[in-house]
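Engineer: Dropping the sequence and predicted coords here.
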Amino acid sequence: MKQAVHFGAGNIGRGFIGELLVRSGYEVAFVDVNKELVDLINERRGYDIEIVGDEPQKIHVEHVRAINSAENPEELMQAIEQADIITTAIGPNILKFIAPNLAKGLARRLKRTQAPLNIIACENMVGGSSLLKSYVYEHLTPEERAMCDAWIGFPDAAVDRIVPLQKNEDPLLVKVEPYAEWDADVTQAKGEPPAIEGLTWVENLEAYIERKLFTVNTGHASIAYLAYRKGIKDIYTAMQDKSIVDMARQVWAETGSLLIKKFGFNPETHKQYIETTERRFRNPHLSDEVTRVARGPKRKLGAKDRLVSPASQLLAQGQKPSALATVIGAAFHFDYEGDKEAQEVQQGIQREGLHRAIHNYTEIPENSELFRMVENKTAGF
């Protein structure tokens, strides 16, 4: 069988990327530091996935093993040397921590073979593979970097599947929604792009990244921040609140207008994409905690992220992003004590005042119309 190395044996790794790789003829070696999880995967050599929704389904996944990278670094090196593809689903903030081992394994691999290899970071961010590449290259010599440039691809990707926070009696069971999308940049691939069921290789990845980011992520965050202000605990309950849904639809109308004009998406097709996204959020089996969806407001308020970026681009097109400005204002009121970033933002507001905090976290120019809109909306909550 073809060999895949996947960093991250968590729910997304098992319930999304790992399952597609196995379905496509790969044996998957999950890499993780969770000893209990690693040992259980190695004991069973398989796990179950439950597709939850209107048409429930159970899938049994086999041809898997796991490597504890903390306890068995040599096993990891050998797996990297022999891999036909490497993927990750560990969270953007963890990419830098796997880079040293990945760099060491690639250096060993390149001494043994020049077979092309693609490494795809399947993270909820823009440019995840490129970021991982920059971390890996910090641990390589100039000669090794040159060889990686020739034989190792880091195709950026857009991934989309809701895998909610869950606690199951079976630690390996994963519950996921029916919908799944995985797109990768074919122009960044090395050799023949691997054929993986569920993975679409595209030439204009930016369009697919922004479509997902500004529809699914923007919508999810908008609902969460508005729900938090009302004391609503979960997304499913929030989707029963007419005022929240109406505002989310206004946000989608704004981002949809941007995406259609910028990338030429068919308006009717994009309308269906929005409607599918709304249905996904209404799935009672996938309801997520509002505080989990809203977490990390410092990152979500960033200039290139899901709220400020579409608002800035809309203004540049001559449109007023009123709904987005409302959601950005709500995000500045997310003060959940269990979220480090939320507390950091609140401390910034207390320390420097709202005006300065908005500029610091969003990088919106203080003399711009968008800044005035956001400041007014924030103060109005």
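Structural biologist: In hand now; what should we look at? Residues are numbered from 1 along each chain as shown.
Engineer: From now on I want contacts and neighbour counts done on CA atoms only, so please keep to that.
Structural biologist: Noted.
Engineer: So Val251 belongs to a helix, correct?
Structural biologist: Yes. Checked against DSSP: H, G, I helix; E, B strand; the rest coil, Val251 lies within a helix.
Engineer: other SSEs contacting the one helix or strand Arg108 maps to?
Structural biologist: Using DSSP states H and E, the element containing Arg108 is helix 95-112. Contacts defined by 3 or more Cα pairs under 8 Å, 6 or more residues apart in numbering; DSSP states H and E place helix 95-112 against helix 73-82, helix 128-137, helix 142-151.
Engineer: One more to weigh against that first structure:
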Amino acid sequence: MSEPGANALLFTPNRGHALAAHLGALKLLATIDTTVADADAPVRGALKREASAALVRKHGFDPREHPTYVERVFGRFANAPVRDDEVAHVGREPLGKLARADRLLGPYEMARGYGLPTENLATGIAAAFLYDMSEDEQSKELQRRLKDSGALKVVAEVTEYKVGSDEHREIVGVYEELQRKRVLTQHPRR
């Protein structure tokens, strides 16, 4: 296997870890294993279907074997000491994880480039924008920017997708949907 392919395989656990942390934070889950076990979380769809399909296309991985590798990654999340990884620790520094070629936008861009579905990856990206941990400086900075300038502007600045592009609309749309759900969960009507 070529070096870029090997690096792509090594990046899969980091990508899954970040997705699980940001999605788990939205549901107020404490550890990565509880997030990965959450059937409603799109972590599996993002890794097994969307990112995997893009990696198979780009690096020529065997499409029958790659899902087995991804399942082994999920198995690692359930094993000690990884199972006890705290969502707050793993999700920290969301701006770094949202860098253009990093673990969230990298596979999203790759999947879009191949015309593959990106719904679950977009959900993970939007969740990173909603990651709100007071003890994390990047999280505080991101939340301040979102409050001051709004999602349309901040998503464009961070992702480098122009306002109105398909990618920008998808991420902002999911962000707004997750934000509404979070508000309803935290402040249900009586």
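Structural biologist: Thanks, I have the structure now. Note that the structure is predicted; figures quoted are calculated from it, not measured.
Engineer: After superposition, what is the TM-score?
Structural biologist: Once superposed, chain against chain, the TM-score is 0.87 (TM-score structural alignment, normalised by the length of structure 2); 176 aligned residues with a Cα RMSD of 1.4 Å.
Engineer: hmm, back to that, where in structure 2 does the helix holding Arg108 of structure 1 fall?
Structural biologist: Counting by TM-score structural alignment, helix 95-112 of structure 1 pairs with no residue of structure 2.
Engineer: Check which element follows that helix along the chain.
Structural biologist: In N-to-C order, the element after helix 95-112 of structure 1 by DSSP H and E is strand 117-121.
Engineer: orientation of that following strand relative to helix 128-137 in degrees?
Structural biologist: Note on geometry: by axes from the mean of the first three to the mean of the last three Cα atoms, to 10 degrees, strand 117-121 of structure 1 and helix 128-137 are set 110 degrees apart in direction.
Engineer: if we can go back for a sec, with respect to burial, which of the helices and strands packed on helix 95-112 of structure 1 scores highest?
Structural biologist: Comparing those by mean neighbour count (mean count of other Cα atoms under 10 Å), helix 128-137 ranks first with a mean of 20.
Engineer: What residues in structure 2 pair up with that helix?
Structural biologist: So helix 128-137 of structure 1 sits over no part of structure 2, by TM-score structural alignment.
Engineer: on contacts alone, who are the packing partners of that helix?
Structural biologist: helix 95-112, strand 117-121.
Engineer: tell me which residues in the first one are buried?
Structural biologist: Put plainly, it is helix 95-112 of structure 1. Buried residues in helix 95-112 of structure 1, counting neighbours by 16 or more other Cα atoms under 10 Å, are found at 95, 98-110.
Engineer: all strands for structure 1, in order.
Structural biologist: Secondary structure of structure 1 (DSSP state E): strands at 2-7, 26-32, 46-51, 57-62, 64-68, 85-88, 117-121, 152-153, 157-160, 174-176, 181-185, 199-202.
Engineer: Let me have those in a markdown table, adding distance to Thr255 of structure 1 as columns.
Structural biologist: Shown next, in a markdown table, are the strands of structure 1 (distance: least, Cα to Cα, whole Å):
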| stretch | distance to Thr255 of structure 1 |
| --- | --- |
| strand 2-7 | 33 |
| strand 26-32 | 36 |
| strand 46-51 | 29 |
| strand 57-62 | 33 |
| strand 64-68 | 40 |
| strand 85-88 | 29 |
| strand 117-121 | 25 |
| strand 152-153 | 31 |
| strand 157-160 | 17 |
| strand 174-176 | 26 |
| strand 181-185 | 19 |
| strand 199-202 | 22 |
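Engineer: who wins for proximity to Leu370 of structure 1 among those strands?
Structural biologist: strand 157-160 (27.8 Å; Cα to Cα).
Engineer: Give the aligned range of that closest one in structure 2.
Structural biologist: So strand 157-160 of structure 1 sits over no part of structure 2, by TM-score structural alignment.
Engineer: Kindly report the same for stretch 338-351 of structure 1.
Structural biologist: Under TM-score structural alignment, the match for stretch 338-351 of structure 1 is residues 135-148.
Engineer: what comes up buried for that stretch?
Structural biologist: Asp136, Gln138, Ser139, Lys140, Glu141, Leu142, Gln143, Leu146.
Engineer: Give me the subset of the residues you listed lying in helices.
Structural biologist: Gln138, Ser139, Lys140, Glu141, Leu142, Gln143, Leu146 (DSSP state H).
Engineer: how about the nearest residue to the third one, chain neighbours excluded?
Structural biologist: Yep, that's Lys140 of structure 2 we're talking about. Ser134 (6.1 Å; Cα to Cα, 6 or more residues apart in numbering).
Engineer: Count the residues that sit near the one you found.
Structural biologist: 12 (other Cα atoms under 10 Å).
Engineer: cool, and Ala18 of structure 2?
Structural biologist: The burial count for Ala18 of structure 2: 26, using other Cα under 10 Å.
Engineer: That one maps to what in structure 1?
Structural biologist: Superposed on structure 1 with TM-score structural alignment, Ala18 of structure 2 falls opposite Ala221.
Engineer: Please name the nearest non-neighbouring residue to that match.
Structural biologist: Ala294 (5.7 Å).
Engineer: ok, the one you found - contacts?
Structural biologist: With contact taken as Cα atoms under 8 Å, 6 or more residues apart in numbering, Ala294 of structure 1 is in contact with Ala221, Ala224, Tyr225, Phe334.
Engineer: wait, the first one sits on Val293?
Structural biologist: Yes. When contacts are counted by Cα atoms under 8 Å, Ala221 of structure 1 is listed as touching Val293 (6.3 Å).
Engineer: Excluding residues flanking it in the chain, which one is nearest the counterpart of Glu210 of structure 1 in structure 2?
Structural biologist: When structure 2 is aligned by TM-score structural alignment, Glu210 of structure 1 is paired with Ala8. In space, and not counting its chain neighbours, Ala8 of structure 2 is closest to Leu55: 7.3 Å by Cα to Cα, 6+ apart.
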